[in-house]
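*Asks:* sequence plus predicted model, see below.
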Amino acid sequence: MFASALGLATVGPALAQVPPLLTVPDRRVVPGDAPDLGSDAVWKFAASLGGSKTSGNTDSTQLNVTGEAARITDDSKLNLAVRGFYAETNDTRTGANLYLNTQYDRDFTRDWFGFGKLDALRDHPANIHLRTSAFTGVGYHVVRTSENTWDVSGGLGYTEDRYVRPAQVAGALRDEYGRVEGVLSESSSHKLTDTTSIRQKLGVFPNLKNSGEYRVVFDAGLSVAINSALSLTAGWTYRFDSDPGIGVNKVDTVWVTGIGVKWD
């Protein structure tokens, strides 16, 4: 058997995502911490690539790519991210999705901030031709230091799913399904050593149109720096949808590793 790999992806059902690559300092100065980035802070960029290829008794291909950009000022943060995953075994596609995300946070006091968030997901193995979401709300900085951050937030938004095949969702056979959703979220980042950092984010999205239904999204990631530009990355993603449609799994998970590069 021949195998080559930039990284490894171990996948449950589809819907892979990789946690954010960029770890940026807090936007406001805390005494003893890093200096203020200023209102004209530069953009920061990161990208990660991982995959594997085998041939012989089993022919398989796996590839995951992630790109992220962030612009930080003294009182705001704009984050843009794109993530893609593809897997094929014996000429049969076993996973394929593309995820786009943008979020803007702006502080209106030392501890409180407002946010706006847009998401788009394409995942045919999960019967999602296109899922689009828009949310807005407020959040609170529970912890804000140069080495540790922890935010909690909540808000409202709207999500619309368009399906690859008609799905039995919310008691009816549908080609698409739109609904108002709430969002309750917490996220944190931690610098464990000079070279090692971790991040995690949990979001719960209750369906306000169909009581009792909800989605859960959890991402966790580890980054170990090789030098100032390169790092080894690992991530785990968990997705739960209480009403994805008949014949579609409620839970999607993915493990990924890869090599990341950062630049300003």
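*Replies:* Arrived safely.

*Asks:* switch to C-alpha atoms for all contacts and neighbour counts from now on
*Replies:* Will do.

*Asks:* so where do the strands sit in the stretch 101-250 of the chain?
*Replies:* Per DSSP state E, counting those that start in this stretch, the stretch 101-250 of the chain carries strands over the ranges 112-123, 128-144, 148-169, 172-191, 196-206, 214-225, 230-241.

*Asks:* packing partners for the helix or strand that contains Ser4?
*Replies:* Counting by DSSP states H and E, the element that carries Ser4 is strand 2-5. Applying 3 or more Cα pairs under 8 Å, 6 or more residues apart in numbering; DSSP states H and E, one finds that strand 2-5 makes contact with strand 43-55.

*Asks:* tell me the buried residues in the strand it packs on?
*Replies:* Lys44, Phe45, Ala46, Ala47, Ser48, Leu49, Gly50, Gly51, Ser52, Lys53, Thr54 (16 or more other Cα atoms under 10 Å).

*Asks:* need the contact list for the closest residue to Asp107 other than its chain neighbours.
*Replies:* Leaving aside its sequence neighbours, Asp107 sits nearest to Phe113 (Cα to Cα, 6 or more residues apart in numbering; 4.0 Å). Counting by Cα atoms under 8 Å, 6 or more residues apart in numbering, Phe113 touches Asp105, Arg106, Asp107, Val138, Gly139, Tyr140, His141.

*Asks:* mind putting the buried residues of strand 43-55 into TSV with distance to Leu121?
*Replies:* What follows is the buried residues of strand 43-55, written out as TSV (distance: Cα to Cα, whole Å):
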residue	distance to Leu121
Lys44	24
Phe45	22
Ala46	20
Ala47	19
Ser48	19
Leu49	19
Gly50	20
Gly51	21
Ser52	24
Lys53	26
Thr54	28
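
*Asks:* against that first model, consider the following:
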Amino acid sequence: MTRLTLALAAALVFTSPATLAQDTPDGQWHGGLSVSGTLASGNSSSRTLAANADGSRATAQDKISLYGVGNYGRNKVAGVDTTTADLLRVGGRYDFNLGTDWFAFGGAEGETNKAGGVRDRYSLNGGLGYHLLKDDVHSWDVFSGLGYTDSRFTDGSQANGAQVLVGEESSHKVSETTTLKQRFVYYPDGGELGARATLDAGLATRIAGGWTLNVGLSSHYAHRVPAGTKKTDNLLTAGFGYKF
């Protein structure tokens, strides 16, 4: 990842003091959605739309987590239309507690990012995790496992096979109205698959009822990309959202 990406991630994380908020194990769905965009017209025209969403349902025995990020952009200059962003990544994970600290998980993820050289990518994985912090106000997990990834690129090439993953995720409560969530996953070099890493972080401040002001960062690094394509994609958003 670039230094800018790491700096943005640090800014999001260290905006919060060391107070974390755990998913409430009440068997109900909790999460949020944020949307931002721009529209311009004149000698040139452009439109962009970005969205981030996450949701989870936790009990004393297990947890279901869902997440998604999307980014679409298009510019028109001198009558020529160009797609500048075309990203959609969705995934989910099921955690089952093996005791007070350990848990087993299984997950799946799908992605398309044609502007970034990925026609489609699908992953299935499973493994073990550990609750580093877990009480009424703390949640921070680390996890590792093994999965299978199938990638097809816009240049017609493809790669698939087994791949290790390691990661961590946490949920932070900055104040009674502001929360921070972040998730980082690293896939070491898996032969023809190449190394990958994803970082997603979001800061939400409640302004009225369930409505929020949001700042989000999504960064994706891939070692293997088609020729002429950058290895790192960064998406920094600011907009409105709804938290439930």
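*Replies:* Arrived safely, thanks for sending. Everything numeric here is computed off the predicted structure, so don't read it as measured data.

*Asks:* once they're superposed, what TM-score comes out?
*Replies:* Overlay of the two chains. TM-score (TM-score structural alignment, normalised by the length of structure 2): 0.83; 223 aligned residues with a Cα RMSD of 2.2 Å.

*Asks:* got the contact list for the residue nearest in space to the middle of structure 2?
*Replies:* Nearest to the mean C-alpha position of structure 2, counting by Cα atoms, centre = their mean, stands Asp200 at 3.7 Å. Applying Cα under 8 Å, 6+ apart to Asp200 of structure 2 gives the contacts Gln182, Arg183, Phe184, Gly216, Leu217, Ser218, Ser219.

*Asks:* what's the local residue count around the last one?
*Replies:* The local packing count at Ser219 of structure 2 equals 21, with neighbours defined by other Cα atoms under 10 Å.

*Asks:* translate it into the numbering of structure 1.
*Replies:* Counting by TM-score structural alignment, Ser219 of structure 2 corresponds to Tyr238 in structure 1.

*Asks:* from Asp26 of structure 2, how far out is the aligned partner of Asp75 of structure 1 in structure 2?
*Replies:* Taking TM-score structural alignment, Asp75 of structure 1 has Gln61 as its aligned residue in structure 2. As judged by Cα to Cα, to the nearest Å, Gln61 of structure 2 and Asp26 of structure 2 stand 11 Å apart.

*Asks:* between these two, who's got more neighbours?
*Replies:* Legend: neighbour count by other Cα under 10 Å for Gln61 of structure 2 and Asp26, higher for Gln61 (14 against 11).

*Asks:* coming back round to it: wait, what's in contact with the residue lying closest to the residue nearest to the centre of structure 2 once chain neighbours are set aside?
*Replies:* Among residues not flanking Asp200 of structure 2 along the chain, Ser218 sits closest, at 4.5 Å (Cα to Cα, 6+ apart). Ser218 of structure 2 makes contact with Val69, Thr198, Leu199, Asp200, Ala201, Asn234, Leu235, Leu236, according to Cα under 8 Å, 6+ apart.

*Asks:* OK, contacts around the first one?
*Replies:* Translated: Val69 of structure 2. Ala50, Ala51, Asn52, Ala53, Leu87, Leu88, Arg89, Val90, Ser218.

*Asks:* how about those residues in CSV, adding distance to Thr205 of structure 2 and secondary structure?
*Replies:* What follows is those, written out as CSV (distance: Cα to Cα, whole Å; DSSP: H, G, I helix; E, B strand; the rest coil):
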residue, distance to Thr205 of structure 2, secondary structure
Ala50, 18, strand
Ala51, 16, strand
Asn52, 15, strand
Ala53, 15, strand
Leu87, 26, strand
Leu88, 25, strand
Arg89, 24, strand
Val90, 24, strand
Ser218, 18, strand
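
*Asks:* just the buried residues of the residues you listed.
*Replies:* For the contacts of Val69 of structure 2, a burial check counting by 16+ other Cα under 10 Å picks out Ala50, Ala51, Asn52, Ala53, Leu87, Leu88, Arg89, Val90, Ser218.

*Asks:* from Gly56 of structure 1, how far out is the residue lying closest to Arg131 of structure 1 once chain neighbours are set aside?
*Replies:* In this structure, Arg131 of structure 1 finds its nearest non-sequential neighbour in Asp161, 4.4 Å apart by Cα to Cα, 6+ apart. To Gly56 of structure 1, Asp161 of structure 1 is 39 Å away according to Cα to Cα.

*Asks:* list the buried residues for stretch 141-156 of structure 1?
*Replies:* Residues of stretch 141-156 of structure 1 classed as buried by neighbour count (16+ other Cα under 10 Å): 141, 143-156.

*Asks:* just the residues contacting it, thanks.
*Replies:* Residues from elsewhere that reach stretch 141-156 of structure 1, judged by Cα under 8 Å, 6+ apart: 25-26, 30, 33-34, 111-113, 135-140, 180-192.

*Asks:* list only buried entries from these.
*Replies:* Using 16+ other Cα under 10 Å, the buried ones in the contacts of stretch 141-156 of structure 1 are 25-26, 112-113, 135-140, 180-191.

*Asks:* what does Ser223 of structure 1 align to in structure 2?
*Replies:* Checking TM-score structural alignment: Ser223 of structure 1 goes with Ala204.

*Asks:* can you verify my assumption that that match contacts Gly210?
*Replies:* No - in this structure Ala204 of structure 2 lies outside contact range of Gly210 using Cα atoms under 8 Å: 10.6 Å.

*Asks:* these two: which is more packed in?
*Replies:* Neighbours were counted for Ala204 of structure 2 and for Gly210 using other Cα under 10 Å; Ala204 has more, 27 against 12.

*Asks:* from Thr198 of structure 2, how far off is that one?
*Replies:* Distance, Ala204 of structure 2 to Thr198 of structure 2, using Cα to Cα: 20 Å.

*Asks:* one more: Ser139 of structure 2?
*Replies:* 20 Å.

*Asks:* cool, Thr149 of structure 2 as well?
*Replies:* 15 Å.

*Asks:* kindly report the same for His220 of structure 2.
*Replies:* For His220 of structure 2, the distance to Thr198 of structure 2 (Cα to Cα) stands at 5 Å.
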